[in-house]
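Enquirer: Pasting a predicted model and its sequence here:
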Amino acid sequence: MSIATPALSVLDLVPVRAGQTSAQAVAASLSLASRADELGYRRYWFAEHHNMPAVASTTPPVLADAAAARTSRIRLGSGGVMLPNHSPLVVAEQFAALEAIAPGRIDLGIGRAPGSDPVITQLLRQSGTTSDVERFPDHVRDILSLVSAEGASVRFTSGGTYDVHATPAATTVPEVWLLGSSDYSAQLAAAVGLPYVFANHFSGQGLERALEVYRSGYQPSEAHPEPRTFVTANVIAAPTADEAEARALPNLRMTARLRTNRPLIPLETVEQAVAGAADFDGLGESFMASARANWFVGTGDSVAAELRDFAGRHGVDEVMISPIAGSYEAESTDAAAGRVQTLELLAAELGLAA
């Protein structure tokens, strides 16, 4: 299948580089969201991760609210809310409120993974039975009911019901997506009749299988009569291939740290990454090589061509990019020059509707 010009969207983990405060990292991401809106990107999602020195994206609904105040067209949401960490009612209320703030522009992407280490996961899940991962399908269905105009009903064993609404008078609802990096969420999304996104930027393995499971098993729903999906990718575009590869180094080295269980640190600058080139042994180098093979790194025209091919091979009309370009030490800590550059170059090459 050939996709002439796939739509582009953005996934943001709000990276924190060396010497940068959380406030500066958030300011840089909000500025990036505003620029994505101006350039014609379709949606902008914030991830949920916890207790990581290089990631400030802990609360997607808070960040989406701040982005809503700085944008006018782009869809905003979560990629995703890690549902086992939260009460379904709280999630439903947060995103119903966002939908009231920016009607018709809110996406609620839901994931099943914890998004952190076991200690933080335990702290987040001190909420009784709502933390039961095995009840994930029930909690997804609960949210779908709670955000609808009809609401949900609690049925008592002694008889009778109690109506619950995430918001008093909804006229529009957030669009719910299921996210995953295995067949599990693909199967659930198909069974419930929801849109689905495979976390290719995170895993890179099993994409074809997950899409086949989703599409072949899809059960139409009233809101979504046809299966709907897009793919994610780690992306860096720069004026030259050499610059793009240099800007990839900080995140490649962060990947090696994660895979080899080294202490996590703020994202290195390009200069720090180059200076530490000998830090990793063969295993670390292999992890970096494996990650790099799954990323899209190069000039604007080369990356745009690769993304067109990627979308065509997987039969989707949209690619959500995670712009992971690192920063040089001289670049402002209040902005993300490499990430802005990536968005601008790809928008120009793919002719996004600015």
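Expert: Structure's in. What do you need?
Enquirer: Going by C-alpha atoms from here, please, whenever you check contacts or count neighbours.
Expert: OK.
Enquirer: What segments of the stretch 251-354 of the chain are helices?
Expert: Taking DSSP state H, counting those that start in this stretch as the test, the helices found in the stretch 251-354 of the chain are 270-275, 282-293, 300-314, 337-350.
Enquirer: Would you format those as CSV with mean neighbour count and distance to Ala152 included?
Expert: Listed next are the helices of the stretch 251-354 of the chain as CSV, based on neighbours: other Cα atoms under 10 Å; distance: least, Cα to Cα, whole Å:
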stretch, mean neighbour count, distance to Ala152
helix 270-275, 17, 51
helix 282-293, 15, 43
helix 300-314, 19, 36
helix 337-350, 21, 41
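Enquirer: possible to save these as a markdown table with distance to Val90?
Expert: Listed next are the helices of the stretch 251-354 of the chain as a markdown table, based on distance: least, Cα to Cα, whole Å:
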| stretch | distance to Val90 |
| --- | --- |
| helix 270-275 | 40 |
| helix 282-293 | 36 |
| helix 300-314 | 35 |
| helix 337-350 | 32 |
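Enquirer: Centre-most residue in this structure?
Expert: With distances taken as Cα atoms, centre = their mean, Gly79 lies nearest the centre of the chain, 3.2 Å away.
Enquirer: One more to weigh against that first structure:
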Amino acid sequence: MNPSPAPALSVLDLVPVRAGQTSAQAVSASLDLASVADRLGYRRYWFAEHHNMPAVASTTPPVLVAAAAGRTSTIRLGSGGVMLPNHAPLIVAEQFAALEAIAPGRIDLGIGRAPGSDPVITQLLRMSGTPSDVERFPQHIRDILALVSPEGATLEFTAGGTYDVHATPAAQTTPEVWLLGSSDYSAQLAASLGLPYVFANHFSGDGLERALSLYRGQFRPSEAHPEPRTFLTVNVVAAPTADEAHARALPQARMMSRLRGGRPLVPLETVEQAAAAEASDLLAAPILEGLRQRWFIGTGAEVAASLRSFAATHGVDEVMLSPVSGSFDAEAMDAAPGRIQTLELIAAGLN
């Protein structure tokens, strides 16, 4: 029996910050990881948008995409995603039109509906007004699609007359827009607009099958996308041995427990710090089994085989990896060897 075809691989990066690490070191490690993904033939590399989290330095996807563009040559770069309630649609369109000019044909604009932060930070992000309220999310998506196109958008005044608006004055290519989400709403909106869709399976696997069914069943073909197009995100850790992989997964598991339990957030622990703390406080113990069932942890061959099966089960030809491999105490602050070996081992296992 022939094995299922190998899915294309992509990367989702939150730019993790470990204990004792500076933002500059964390960003440097992530840019090195983007270079590795480019060298290994990964399809795309996306940066997330989160705010005011001690363990996450990915606050501004456009800035990170621009930096990664200078370090890569073929991989697609984008946002996973820009949280539209935090931004005016014109600003988003202008930023990604500029990125498309920097790296033509390589830019993805992934858009999400959640604010990606707590209520206080959400208010700070909106101090200059209400740039993109959730209720108008569908219209703002349409606005961005028009603004980044070479034709631009046309405003019609109630008193008569029109006004043309372009995100950039002379676009020849445009970023590819994706809708992101973990709910029925995003799946149905992407289907109605004829846009590609990504289910945030790395964050919550609940409702995956239903979301994909709704998206595929309700999809309305568009000029750019005559058929539904989707891929899935997953948390992964690969190492030379399964024991090392599970050890490197523990810091992120403990962070997830803090998030779910409403506990104070801290920078990511190192592998040794996480193991020592878990032995006494059992912070991750209540959720570990559930995480292990949804995360892909093991040797490169084991994870690759599981990813191949996962992609076939859900009918996708691409899987976006969120490499959540923690660092040992002795590993350099400006590098992420655990995340690098995760990408290398999985890529080798699928080839």
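Expert: Happy to help now that I have it. Predicted model only: the values in this text are computed from it and were never measured.
Enquirer: what TM-score do we get after superposing?
Expert: The TM-score (TM-score structural alignment, normalised by the length of structure 2) is 0.98; 350 aligned residues with a Cα RMSD of 1.3 Å.
Enquirer: The residue nearest to the centre of structure 1: what secondary structure?
Expert: strand (DSSP: H, G, I helix; E, B strand; the rest coil).
Enquirer: Ok, Phe230 of structure 1 next?
Expert: strand.
Enquirer: Skipping adjacent residues, who's closest to Pro104 of structure 2 in space?
Expert: Thr173 (6.6 Å; Cα to Cα, 6 or more residues apart in numbering).
Enquirer: Over to Arg17 of structure 1?
Expert: Arg17 of structure 1 sits nearest to Leu267 (Cα to Cα, 6+ apart), 4.2 Å away.
Enquirer: so that neighbour touches Asn251, yeah?
Expert: Yes - Leu267 of structure 1 lies in contact with Asn251 (Cα atoms under 8 Å); the separation is 7.1 Å.
Enquirer: Give me the common contacts of these two.
Expert: Gly326 (Cα atoms under 8 Å, 6 or more residues apart in numbering).
Enquirer: wait, what's in contact with the closest residue to Leu283 of structure 2 other than its chain neighbours?
Expert: Residue nearest to Leu283 of structure 2 in three dimensions, not counting chain neighbours: Arg254, with 6.1 Å by Cα to Cα, 6+ apart. Going by Cα under 8 Å, 6+ apart, Arg254 of structure 2 touches Ala274, Leu283, Ala284.
Enquirer: now Leu232 of structure 2
Expert: So Leu232 of structure 2 contacts Val198, Phe199, Ala200, Asn201, Val316, Glu318, Val319, Met320 (Cα under 8 Å, 6+ apart).
Enquirer: how close does the last one sit to Arg44 of structure 2?
Expert: Going from Met320 of structure 2 to Arg44 of structure 2 by Cα to Cα, to the nearest Å gives 8 Å.
Enquirer: So for these two, which residue has more residues nearby?
Expert: Met320 (27 against 22; other Cα atoms under 10 Å).
Enquirer: Quick check: the more buried one touching Thr230?
Expert: No - counting by Cα under 8 Å, Met320 of structure 2 stays clear of Thr230, with 10.7 Å between them.
Enquirer: How much space separates Pro228 of structure 2 from Ser10 of structure 2?
Expert: On the measure of Cα to Cα, Pro228 of structure 2 and Ser10 of structure 2 end up 19 Å apart.
Enquirer: and the two? which has more neighbours close in?
Expert: Each of Pro228 of structure 2 and Ser10 has its neighbours counted (other Cα under 10 Å); Ser10 has more, 25 against 20.
Enquirer: Spatially nearest residue to the more buried one (excluding sequence neighbours)?
Expert: Met320 (4.3 Å).
Enquirer: Contacts only, for the one you found.
Expert: Leu9, Ser10, Val11, Leu12, Phe231, Leu232, Thr233, Val234.
Enquirer: check contacts around the second one.
Expert: Just to be clear, that refers to Ser10 of structure 2. Ala37, Tyr42, Arg43, Arg44, Tyr45, Glu318, Val319, Met320, Leu321.
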